[in-house]
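Engineer: Sequence first, predicted model second:
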Amino acid sequence: MNESSSVDSLLTILRTEAARLTPGDQLPSSRELVNRHGVSPVTVSRAIALLAAEGAVFTRPGSGTYVAVRPSRASEPADTSWQAVALGGRSIEPAVADASSAPPAGTIMLSGGYPHESLQPTKALGAALARAARRPDAWRRAPAAGLAPLRAIFAGLPGGSVTPEDVLITGGGQGALSLLFRAIVPPGSPVLVESPSYPGALAAARAAGLRPVPVPMDQHGLRLELLADAFAMTGARLLYCQPSCHNPTGTVLAAERRQQVVDVARAAGAFLIEDDYARHLGHGRPLPRPLVADDRDGTVVYLTSLTKPASPSLRIGAVIARGPVLRRLLGMRRVDDFFIARPLQEAAVELLSTPAWDRHLRTLATDLRERCAALATGVARELPDWSLEVLPVGGLHLWLRLPPDLPEAALADTARRHGVATDPGAPFFPAESSAAHLRLGFAAAADQSELAEATRRLAGAAAELRERRGE
């Protein structure tokens, strides 16, 4: 037997013996292994060295060879199946696909909820952050409710009788939604929502253990008679809605319905969460006064954010609330995360206090209006059988009803293969939808030429899907 085969044979024997022992046990000495297996000392030395390289044993000079702690085998996947029982079968699904995952090269983005980088005030943000960092107290602990100057700025946004003491600074809009749904009603409760509605809100409500109940809309917003029926039938104590530039439809709640919605909620003894995400995303025309501005009794809990008009990474928003609910929100803040990072709050104060912010908002309004018109024109030209019920006066999206022969999921998949990312309508509905829809964003694309190209690609995708389905 040659030296190599002798080493392999002894290595196999020693592996088996080490596997029977427990970590820390000593293997036979080299002399004993030589005598027992009739091999040379060199063979024993090489076999032990290979075994040590595998991590199965370790040697102590002058003492001997010992069994090592057995590492988990990287080739075998960890068994986490026990967690299904421990987690109790609950599932938290993301509202939409992760926008941070890069689409295929050349894809035109009509999906997602943030404007293109070219529409962000990058220079103003950098300057604001630099000024904030130079403040001597920039790294001190912030108050739980937020910095006083920032609270004052947000209090002035809706007007009316809102004061800085009514404002809680939050880490963006999505985190605020999660906080509100957990704070206002207990798990298992129904929450009334517009149908369709913002998927991030539906996901946050379900994660809080709530049950979204749809309330239909028309082209003027929530249908009041059905809202009153929903409160009466469910006993709900919470309504979530977007009265201005609703996502996804773009609908603005009609003037004659705005106070009535608040009155219906108050009569039911319920809170109304007013998600005013588009307050800084108007297309040049003034948006209606927020509901909270005329609410003195604490029915309306108002929410807005800077992430969409400024940058996804400026995770700063605000909740306006009055009475015990605000104290509860402050208590949960102290439990959840104590306070929002002070440097980010200081940067927001710097940004919002400069003329550059007002100039940015004027420029953004013009860009959004032109992009909205460009995409609507492209759809009308390339896809005349798609129905656009509302041309939005603010926000970032068009909501299109599809012809009956175009299933939205199949169309979205086909469109992606044609190089266009879209948002299918189903996730926007808290229950079954009555028709197929797509949400098309006009803010995430690079420019208007991309929007025109996107509609051409969508027309090609629709034609391909119809041809396949006709076979």
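Structural biologist: Ah, there it is. Numbers count the residues shown, from 1 in each chain.
Engineer: going forward, measure contacts and count neighbours with C-alpha atoms only.
Structural biologist: Noted.
Engineer: what sits against the residue nearest to Thr307 when sequence neighbours are not counted?
Structural biologist: Residue nearest to Thr307 in three dimensions, not counting chain neighbours: Leu314, with 5.3 Å by CA to CA, 6 or more residues apart in numbering. Neighbour list for Leu314: Gly172, Leu306, Thr307, Leu344, Ala348 [criterion: CA atoms under 8 Å, 6 or more residues apart in numbering].
Engineer: Out of those residues, the closest to Ala444 would be?
Structural biologist: Taking CA to CA as the measure, Ala444 sits nearest to Thr307 out of those, at 13.9 Å.
Engineer: OK, contacts around the closest one?
Structural biologist: Gly172, Gly173, Ser313, Leu314, Arg315, Ile316, Gly317.
Engineer: In CSV: those, plus distance to Leu147.
Structural biologist: Listed next are those as CSV, based on distance: CA to CA, whole Å:
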residue, distance to Leu147
Gly172, 15
Gly173, 17
Ser313, 19
Leu314, 15
Arg315, 15
Ile316, 12
Gly317, 12
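Engineer: dropping in the other structure now:
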Amino acid sequence: MDNDSSWRSLAHALAQEIALLPEGTRIATHRELVRRFAASGTTVSAALAFLTQRGLIASRPGAGTYRTATRPVARTGDTSWQESALDTASQEPSSIGTLRDFKAPALMGTLSTSGPDIVDLNGGYLHPGLQSLGTLATALSRAAKRAEAWDRPPAGGVPELRDWFAADIGGGLGRHDILVCGAGQSALATALRALAQPGDPVILESPTYPGTIAAAHAAGLRTVPVPLDANGLRPDHLDQALTRTRARIIIVQPLFQNPTGASLSVARQDEIRAIARRHAAFVMEDDFARHMAHADAGPTPPPMIADDPNGTVVHIRSLTKVTSPNLRVGAIAARGPVLARLRSAHVIDTLFVPAPLQLTALEVVTAAGWKRTLKTLGIALAHRCEVAADAVSATFGDHALALRPRGGYHLWVSLPAHLDDHQLVAAALARGVAITPGTNYYATNSSVMHVRLSYVAAPSASDVDDAIRRLAPLIIEP
């Protein structure tokens, strides 16, 4: 079950079974459903999410999923006509470019939730045990009491928060160079539509974050993958790709890249900026992991925008990864007329980020303990990474990790030649471990199999260690 309609078929089958159960009955676990229906974890999660939305089931954290009380549901008519109305396969590209694609199974997979019997090595958000919940609660309370919390904020963002982002990014940026946005994914989507027309090529790292691929396809852009090495995006291949395609946007993750963990050195940053300027292209810098350096990381290279007086770099930064998935506040930084274009696109998309959310973010980052919070997180990340890397070496072999990053929240694990990443993901889920297939991170097919292991969504480092080592029997060649 891995095609687009598989989760619908599974949801239909489960709905028929669940409807016969008494209220309060615990339904099969996520792992049991994967095994029983030979379905992927993403398919099962999508089916359960649909049934939850329909009110047939409800999850109780730490306890499982249960049949809810029967409620009268409005009759649904024949909606089959929508299939042809929504079908883009039979449509011709418009005069201005290619068709937009809103299929994003890989991105949806990053948001899938695991049952209480599953150790989550897939998620990219901090487990509540790693979040500074007390700080967040205090910040939210203080923000709600501010008089300006219920006034409409400026389109560009609360001025004090823009000031903080400008200082945090550095490079002599000021308030007028900053646009507050709804975290990284929103910023990517807005920036791509603002800076490119449907059908335009866009240069992506290969592999890269599935949300970047999805945002490019939703904007109707043609993705052009460029390979990485241990130091990030390859300048020689970048120059060739820009010459061949005349692309005007290059998207890079400069620090602890997702999924490989690679970081651009200062010299490599200089090369990429110089190549982009020569081709009159923008570098879109997705600096998602800036505050996720490990305690043992040492000095990190500055953002690419810090040494960019000519406005080549459009910088994206978010607070979500180091606070909570619900604090969806980030910033776009840019120099020159491009920021006016970005601001207009942002207003069209969202009007503005709600003031209570911006003020909560401001309270968090200006709190006396903010730097201490980041230091504590860096220590925890370093420990979890060490535990995870040791477990990977013991389970997958000493050569499974080409790079052991000193920041971020994930490991990029190469698989033996006899393994298929999707088959391994399904088998791992049957053993109670959620991992991510490496093919999710490629805009085109890849012949080299990987999986990505996250070590921040599980409750503890020992859970991470146990879950990775639990995969050992699946690695043995038959």
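Structural biologist: Received it, and whenever you're ready, just let me know what you need. Just so you know, these numbers come straight off a predicted model, no measurement behind them.
Engineer: Translate the residue nearest to Thr307 of the first structure into the numbering of the second structure.
Structural biologist: Here Leu314 of the first structure is matched to Leu327 in the second structure, going by TM-score structural alignment.
Engineer: Helix, strand, or coil at that match?
Structural biologist: Here Leu327 of the second structure is coil, with the state taken from DSSP: H, G, I helix; E, B strand; the rest coil.
Engineer: Buried subset of the contacts of Thr307 of the first structure as a PyMOL selection?
Structural biologist: To isolate the buried members of these in PyMOL, using 16 or more other CA atoms under 10 Å:
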select buried, resi 172+173+314+315+316+317
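Engineer: looking at this, Ala262 of the second structure is in a helix?
Structural biologist: No - Ala262 of the second structure is assigned coil when assessed by three-state DSSP, not a helix.
Engineer: what about the longest strand seen in the first structure, how far off from the second structure?
Structural biologist: Looking across the first structure with DSSP state E, the single longest strand is strand 211-218. Compared with the second structure after fitting, strand 211-218 of the first structure has a mean deviation of 0.8 Å; criterion: mean CA distance after the TM-score superposition for the first structure.
Engineer: buried stuff in that strand?
Structural biologist: In strand 211-218 of the first structure, counting by 16+ other CA under 10 Å, buried: Arg211, Pro212, Val213, Pro214, Val215, Pro216, Met217.
Engineer: now do stretch 380-400 of the first structure
Structural biologist: 382-383, 386, 388, 392-400.
Engineer: Can you give me the end-to-end span of it?
Structural biologist: 11 Å (CA to CA, to the nearest Å).
Engineer: List the contacts of that stretch.
Structural biologist: 113-115, 219, 245-251, 278, 281-285, 287, 368-369, 372, 376, 379, 401-403, 437-443, 455-456, 459.
Engineer: re earlier: kindly name the residues of the second structure that line up with the longest strand of the first structure.
Structural biologist: So strand 211-218 of the first structure sits over residues 222-229 in the second structure, by TM-score structural alignment.
Engineer: superposed on the second structure, where does the helix or strand that the longest strand of the first structure is followed by end up, distance-wise?
Structural biologist: As assigned by DSSP states H and E, the chain's next helix or strand after strand 211-218 of the first structure is strand 221-222. By mean CA distance after the TM-score superposition for the first structure, the fitted strand 221-222 of the first structure averages 1.2 Å away from its aligned residues in the second structure.
Engineer: in the very next helix or strand once past strand 221-222 of the first structure, what's buried?
Structural biologist: Following strand 221-222 of the first structure in sequence order, the next helix or strand is helix 224-234 (DSSP H and E). When burial is assessed from 16+ other CA under 10 Å, helix 224-234 of the first structure yields the following buried residues: Leu224, Leu227, Ala228, Ala230, Phe231.
Engineer: Looking for the alignment partner of the fourth one in the second structure.
Structural biologist: Ala230 of the first structure maps onto Ala241 in the second structure, with residues paired by TM-score structural alignment.
Engineer: Its match and Val226 touch, don't they?
Structural biologist: Yes - at 7.4 Å, Ala241 of the second structure and Val226 qualify as touching, with contact defined as CA atoms under 8 Å.
Engineer: Common neighbours of the two, please.
Structural biologist: Ile203.
Engineer: Which of the helices or strands spans Val349 of the first structure?
Structural biologist: Here Val349 of the first structure is assigned to helix 342-352, by DSSP H and E.
Engineer: With the second structure overlaid, report how far that helix is off on average.
Structural biologist: Using mean CA distance after the TM-score superposition for the first structure, the mean distance for helix 342-352 of the first structure is 0.7 Å.
Engineer: what's the matching range in the second structure for that helix?
Structural biologist: Against the second structure, helix 342-352 of the first structure falls on residues 355-365 (TM-score structural alignment).
Engineer: From Leu352 of the first structure, how far off is Glu370 of the first structure?
Structural biologist: Counting by CA to CA, the gap from Glu370 of the first structure to Leu352 of the first structure is 25 Å.
Engineer: Fine by me, thanks again.
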